[in-house]
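Q: coords please:
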Amino acid sequence: MSEGDSRAFGLRVAELRRQRGMKQEELAATLGRTASWLSQVERGIQPVNRLDVLRLLADGLGVPLQTLRPDTPTPVSAPAESADAPNDLDQARLTISGYPVPDVLLMANAADAAVDVDELRAAVDAVWELTHGSRFAELSSAIGPLIPRLERAARTAPSTDQPTLWLLLSRTYQALSAAFVRQDEPDAAWLAADRSITAAERSGEVLHVFAGVYRLAQAFVRLKHLDQAEHAAATAVVALRRHLSGTTAHPEALSVLGSLHLALALVHARAGNRADARREIEHARQVAEKLGVDRNDLNLEFGRTNVDIQAVSIAVELGDAGEAIDIGERINAERLSTERRARLAMDLGRAYAQRRQGGEALAHLLEAEKLAPELIHTHVAARNAIRELILVAGRAASPELKSLAERADAQP
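A: So this is what the prediction gives:
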């Protein structure tokens, strides 16, 4: 959607809202979004390209989709059973809106309620499997009942179980923050990361506090608040390095430290600071060498392989496509999660797109889509690369590329 189209669309939304006699705050609440988001839509600052968000907006305004967006194709047919299936994290966003368990405040005898800690631990592990697999629709459905259960249990279970339950809650919010970042919902990612830090502190598991800071830095990057991202990550790095100085570092601490260096590398890359980005990648590589093997401590997937994957991503951010391809084509990521493998394929696709090598770019983007379709269909950088490939190819664009562009809503 061009800037002019975004302005025209925003004016249409505002007019339809006024016709219904709704305030921005009322419509935003109906959509499960913020009034700030809706204001940006109506002013043409925030484009709305995803079909599921367009449907949500049309439903909130009480109009057919084509009334809101006349150029939207009318669906020919769709399986009835899938019409209302969740396809992003809107349900999860609603779940974390507001105070999590207000009823607990009104319970006279809220303490010492029995809980099944093992069952909750298995549920949190399953949430992380969905996150690492970029299976966002399933994640959104699972989060709905799980977070209120954990929030309630952490406050009402016997005191001996509460540290474990606070840690499970922190891990759940960390997973949700990671997913929100990947679906370009950074405001929700910020909230989830902040809650993960608070829960981790109450659990007494200090390294999970630092893991939450890593998630917070990722959210700040997506919000383009690079100064906040750098401050959060750098402060944590200084504290960790001071703590680890002169001691035999625990592998989990090294994983957190290395991940924070990778976060700083991304911050500097987004700021166009090539020297500092490369320096942070080198710091992360040194930490990975101390660690020795690829690990998944605190669901950070830190190790030599992930440092190389991040080096590919940083090179693409800096426009060094040749370097990204040289590093990326040598990586064996078979032992990492689906999300990490899909991310590598996506970034290689972006690198080849920068080199105007359309065939190689399409092959890698299709591989990423096969691994994690929801990631490739919602990631801003991936959709931009697909759109660029379409523009470069023009009338010669292959049917495979056109189909990918339609699936990712990435047509020029």
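
Q: switch to C-alpha atoms for all contacts and neighbour counts from now on
A: Fine.

Q: need the strands for this structure, in chain order.
A: Along the chain, no stretch is classed among the strands by DSSP state E.

Q: for stretch 359-370, which positions count as buried?
A: The neighbour-count check on stretch 359-370 (16 or more other Cα atoms under 10 Å) flags Glu360, Ala361, Leu362, Ala363, His364, Leu365, Leu366, Glu367, Ala368, Glu369 as buried.

Q: again, but for stretch 1-17
A: When burial is assessed from 16+ other Cα under 10 Å, stretch 1-17 yields the following buried residues: Ser6, Arg7, Phe9, Gly10, Leu11, Arg12, Val13, Ala14, Leu16, Arg17.

Q: thinking again about what came up before, just the buried residues of stretch 359-370: which are in helices?
A: Using DSSP state H to define helices, the subset of the buried residues of stretch 359-370 located there is Glu360, Ala361, Leu362, Ala363, His364, Leu365, Leu366, Glu367, Ala368, Glu369.

Q: Verify the stated contact: the fourth one with Gly349.
A: Translated: Ala363. Yes - shown here, Ala363 and Gly349 form a contact pair, counting by Cα atoms under 8 Å, at 7.4 Å.

Q: Pick out the most distant pair among the ones in helices among the buried residues of stretch 359-370.
A: Across these, no pair lies farther apart than Glu360 and Glu369, at 14.3 Å, counting by Cα to Cα.

Q: Second chain to compare with the first, below:
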Amino acid sequence: MTQDSASIGERVRATRKLKGWTQGRLAREASVSISLVRAVEQGRSPASPAFVAATARALGEGVADLLDQPYPRTSRDEQNVHAGITHVRRELATYRIPPEDVPPRPIQDLAAEVARASQLRHSVKLGDLSGLLPGLLHDLRVAWYSTDGPEQERIFGLLAEAYAATSQVAYKLGYIDLASLAVDRYEWAAAQSGDQLAVLAGDYQRAGEMIGTADWSGAERFLESSRRRIESDLHREDPATLAMWGNLHLKSGLAAARAGRRDTADAHLAEAAETAERLGQDRDDYRLCFGPTNVDIWRVGLAVEMMDGTEAVKRSKAVKLPEGTPRERVGHHYIDLARGFLLHGDRQGAFSALQVAKRTAPTQTRYHPMVHETIRMLARQEARASETVRGFAAWCGITSLD
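A: Okay, the predicted model is just below:
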């Protein structure tokens, strides 16, 4: 296997040339500036998620193709992290096939194991999670075939939570299509659970799929319709409902930011912040973190998505991450902050943030495409890449920084 050597910009350029398109044609089709296309292809500007999604859609390519995901495994440890994916794929394919004639496990045991899967997801222990999920999905399939009524609905709720963890581990390891399939399975299980908020958590995930394919306006419309389903319930001050309302606004903010609609993104952020203030605490309903801490993390991330590194760095000064904040969220914050520092022109700040992300959530950091983009840019912007930058790049599996 070869390590990651080509940048996103180089892949965009190669794909564009294969289609016989000029840079101007790609810029028009993707609704981005020609100067941005040139800068990304030449390695002078990082490829943002919005740029990747827009150019992939214009070129008729998958986002995973432009990102070259999943990245090659170059060590035994990396091979072990990915080892469960083949078995996960099988379970997603056989999700409605009657299982062999085996007795179901007690529901309390299944609930405990689903909770463990979610804990592994939040702590970003992806190898352990990918190893746990195939057997758990199988056992949950046995259970829902063996029950009915309210007990079966509970099993479907547990199955939905397990599918959410499946989607996250697949996405973070770079299996984007498999992650999308897990979202499909989540929606199916949530619909059987009889839980409206679980269904809306599926809408949150579905909107993420739409945002990833540059359907930003469609995602905003979809999320607006989702919020209308619980708007009349907000006066009841039910914490789980409020948290879902806030999360749906945050996802709408991401769609607007990717589309370049800053005022709209800030308006959704303000709605989420007001909801977090009403809650007054961090929550983990349906394994979607929401509360003051997560809104602050999103506040920085949305500034980065709007390519305003200076604002992102400014906002980051107010972020306090309490003990107990999930490592997935902390790691994601520092990955975003590294991008913000880079846009702000603070290379040392960017590298320091990447180092914190690595210490906090190493596997997530190693496989995150924006980490790869950031470390490439740091190397290119130095007259001679430092040994520490080169070492970090090699740890990510990047061999060529030219």
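
Q: Quick TM-score on the pair, please.
A: These two chains, once laid on top of each other, score a TM-score of 0.79 by TM-score structural alignment, normalised by the length of structure 2; 351 aligned residues with a Cα RMSD of 3.0 Å.

Q: Could you find the counterpart of Ala179 of structure 2 in structure 1?
A: In structure 1, the position corresponding to Ala179 of structure 2 is occupied by Ala189, as judged by TM-score structural alignment.

Q: Now do the contacts for that match.
A: The neighbours of Ala189 of structure 1, taking Cα atoms under 8 Å, 6 or more residues apart in numbering as the test, are Leu176, Ser177, Ala178, Ala179, Phe180, Val181, Arg215, Leu216, Ala219.

Q: wait, isn't the second one in contact with Arg195?
A: No - if you go by Cα under 8 Å, Ser177 of structure 1 and Arg195 don't touch, sitting 9.6 Å apart.

Q: of those two, who's got more company?
A: Just comparing Ser177 of structure 1 and Arg195: by other Cα atoms under 10 Å the higher neighbour count belongs to Ser177, 30 against 20.

Q: and the more buried one, what pairs with it in structure 2?
A: Structural correspondence for Ser177 of structure 1 with respect to structure 2 (TM-score structural alignment): Ser167.

Q: Identify the residues contacting its match.
A: Here Ser167 of structure 2 is in contact with Leu178, Ala179, Ser180, Leu181, Ala182, Val183 (Cα under 8 Å, 6+ apart).

Q: Distance of it relative to Gln205 of structure 2?
A: With distances taken as Cα to Cα, to the nearest Å, Ser167 of structure 2 is found 9 Å from Gln205 of structure 2.

Q: again, but for Ala276 of structure 2
A: 20 Å.

Q: can you map out the helices along the stretch 251-400 of structure 2?
A: 262-279, 292-305, 309-316, 327-344, 347-360, 362-367, 369-380, 387-396 (DSSP state H, counting those that start in this stretch).

Q: Where in structure 1 does the fourth one fall?
A: Mapping helix 327-344 of structure 2 onto structure 1 (TM-score structural alignment) gives residues 338-355.

Q: show me the contacts for the equivalent of Phe392 of structure 2 over in structure 1.
A: In structure 1, the residue paired with Phe392 of structure 2 is Leu404, using TM-score structural alignment. Contacts of Leu404 of structure 1 were listed using Cα under 8 Å, 6+ apart, and they are Leu366, Ile386.

Q: and if we set it to 6 Å?
A: Neighbouring residues of Leu404 of structure 1 by Cα atoms under 6 Å, 6 or more residues apart in numbering: there are none.

Q: quick one, which residue of structure 2 lies the farthest from its center?
A: Here the centre of structure 2 is the reference, and by Cα atoms, centre = their mean the most remote residue is Asp101, at 37.1 Å.

Q: Alignment lookup: Val256 of structure 1 to structure 2.
A: By TM-score structural alignment, Val256 of structure 1 lines up with Met244.
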